[in-house]
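Chemist: Got a predicted model here, sequence first, then my questions.
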Amino acid sequence: MSGFYDLTCKDGKGEDFSFENFKGKVVLIFNSASKCGFTKQLDGLEELNKKYKDQGLVVVGFPCNQFAGQEPGTNEDIVTFCKLTYGVSFPMMDKIDVNGDNESPVYKYLKSQKSGLLGLKRIKWNFEKFIINKEGKVVNRYASTTSPESLEKEIETLLK
């Protein structure tokens, strides 16, 4: 399997995006949904983004409609909602599947590097989070219930 920096995806405008752009950065990736009970976490994710982006943090959202149909909109709808409702300024990528036959290669890779609770490979719900260090190693995976604020100390350590 290739490494983290070999991954590619489509951005929210449908343009090709290479993870080589993340070299030397700490990356926080999560799967999102606009109509989820955890959607309010976008506030905390944006706060982390604003506080640490100049120090090398990149926050990246991957919209996903696989959990109770909670992300029904188009990419344009999603980006507009996130920007207007939560002030999101970090990249929201193309809507993807995070599990199953059509899962994104990005999530296939992330899950291969860090299992969830009890060794589960699948993403359980919206707003699961992965932290990748400056060398492109997936160092941690967090459940949906983990608040963005609780990741701050780890992010600070990885940015040093």
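Modeler: Thanks, I have it.

Chemist: Only C-alpha atoms from now on, for both contacts and neighbour counts.
Modeler: Fine.

Chemist: Tell me which stretches of this protein form strands.
Modeler: Ranges of strands in the chain, per DSSP state E, are 8-10, 16-18, 26-32, 57-63, 129-132, 138-142.

Chemist: Who are the packing partners of the second one?
Modeler: Contact analysis of strand 16-18 by 3 or more Cα pairs under 8 Å, 6 or more residues apart in numbering; DSSP states H and E lists strand 8-10 as its packing neighbours.

Chemist: For Lys121, which of the strands of the chain is the nearest?
Modeler: strand 138-142 (10.9 Å; Cα to Cα).

Chemist: And for the closest one, what's in contact with it?
Modeler: Leu110, Gln113, Lys114, Ser115, Gly116, Glu128, Lys129, Phe130, Ile131, Ile132, Asn133 (Cα atoms under 8 Å, 6 or more residues apart in numbering).

Chemist: and if you look at stretch 96-111?
Modeler: By Cα under 8 Å, 6+ apart, stretch 96-111 touches 1, 4, 7-9, 31, 62-66, 121-123, 130, 138.

Chemist: want to compare, so here's the second one:
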Amino acid sequence: MSLHDVECHTPQGEPFNLRALRGQVLLVVNVASQCGFTSQLGELEALYREHRERGFTVLGFPCNQFAKQSPESAEQFCAFGERQFGVTFPLMEKVEVNGRGAHPLFQRLKAEAPGWLGTRAIKWNFTKFLVARDGRVLKRFGPRDGAAAMLTDLERALDET
């Protein structure tokens, strides 16, 4: 099963067709509204706007597993992201990224791109996974990694055909 076959939903609970994003470079991120890294939403939006014409999409999944830093509903998170940071990239359903309730997409991402010393658990909000056009997970970036830290890898992925 391809990463593009994993079932995802919009903030309203409607199915989201990941298969429609085959051929795009993806950056999948667990996001939060009350985190010290929340300003990265603006950086992610800037990356998205700059590279979307080349086949790049950011997918943000609100997550409340880390110090309860995203207590609102997914729909409320969408309104917050748009209002505060001008977010236009797709924001998805609210998920868990660790534990028994971890969303299958994040289970897959963690398995294909383990963290420091091979750990699979996501340590905090704004962990990012760069996914190639064919669905391969290319790299995992930590919460402190902003747009500048990802740019070389993103450009390389966008240049792959």
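Modeler: Sure, I can see it. Just so it is clear, the model here is predicted, and its values are computed rather than measured.

Chemist: Tell me how the two chains score on TM-score.
Modeler: The TM-score (TM-score structural alignment, normalised by the length of the first structure) is 0.97; 159 aligned residues with a Cα RMSD of 0.8 Å.

Chemist: what's the most distant pair in the contacts of stretch 96-111 of the first structure?
Modeler: Met1 and Asn65 (26.3 Å).

Chemist: So which of the two has more stuff around it?
Modeler: Neighbour count, other Cα atoms under 10 Å: between Met1 of the first structure and Asn65, Asn65 has more, with 20 against 6.

Chemist: ok, now how distant is the closest residue to Gln66 of the first structure other than its chain neighbours from Lys13 of the first structure?
Modeler: Once flanking residues are discounted, Gln66 of the first structure sits nearest to Asp97: 6.5 Å by Cα to Cα, 6 or more residues apart in numbering. Per Cα to Cα, to the nearest Å, Asp97 of the first structure is found 17 Å from Lys13 of the first structure.

Chemist: So which of these two has more stuff around it?
Modeler: Between Asp97 of the first structure and Lys13, counting by other Cα under 10 Å, Asp97 is the more crowded of the two (22 against 12).

Chemist: just to revisit the earlier point, looking at the contacts of stretch 96-111 of the first structure, which one is closest to Leu151 of the first structure?
Modeler: For the contacts of stretch 96-111 of the first structure, the nearest to Leu151 of the first structure is Phe130 (10.4 Å; Cα to Cα).

Chemist: Pretty sure that closest one sits against Phe30.
Modeler: Yes: using Cα atoms under 8 Å, Phe130 of the first structure is in contact with Phe30, at 6.4 Å.

Chemist: Of those two, which one has the most company?
Modeler: Comparing Phe130 of the first structure with Phe30 by other Cα under 10 Å, the one with more neighbours is Phe30, at 24 against 21.

Chemist: List the contacts of the more buried one.
Modeler: Val60, Gly61, Phe62, Asn126, Phe127, Glu128, Lys129, Phe130.

Chemist: List the buried residues in stretch 51-65 of the first structure.
Modeler: Under the neighbour-count criterion of 16 or more other Cα atoms under 10 Å, stretch 51-65 of the first structure has Tyr52, Lys53, Gly56, Leu57, Val58, Val59, Val60, Gly61, Phe62, Pro63, Cys64, Asn65 buried.

Chemist: And for stretch 143-153 of the first structure?
Modeler: Ala143, Ser144, Ser147, Pro148, Leu151.

Chemist: Show residues contacting that stretch.
Modeler: Phe38, Gln41, Gly44, Leu45, Leu48, Gly116, Lys124, Trp125, Asn126, Phe127, Glu128, Lys129.

Chemist: and Tyr109 of the first structure, how far is that from Lys124 of the first structure?
Modeler: 16 Å.

Chemist: Repeat that for Phe90 of the first structure.
Modeler: 24 Å.

Chemist: Between those two, point out the one with more neighbours.
Modeler: Each of Phe90 of the first structure and Lys124 has its neighbours counted (other Cα under 10 Å); Phe90 has more, 18 against 15.
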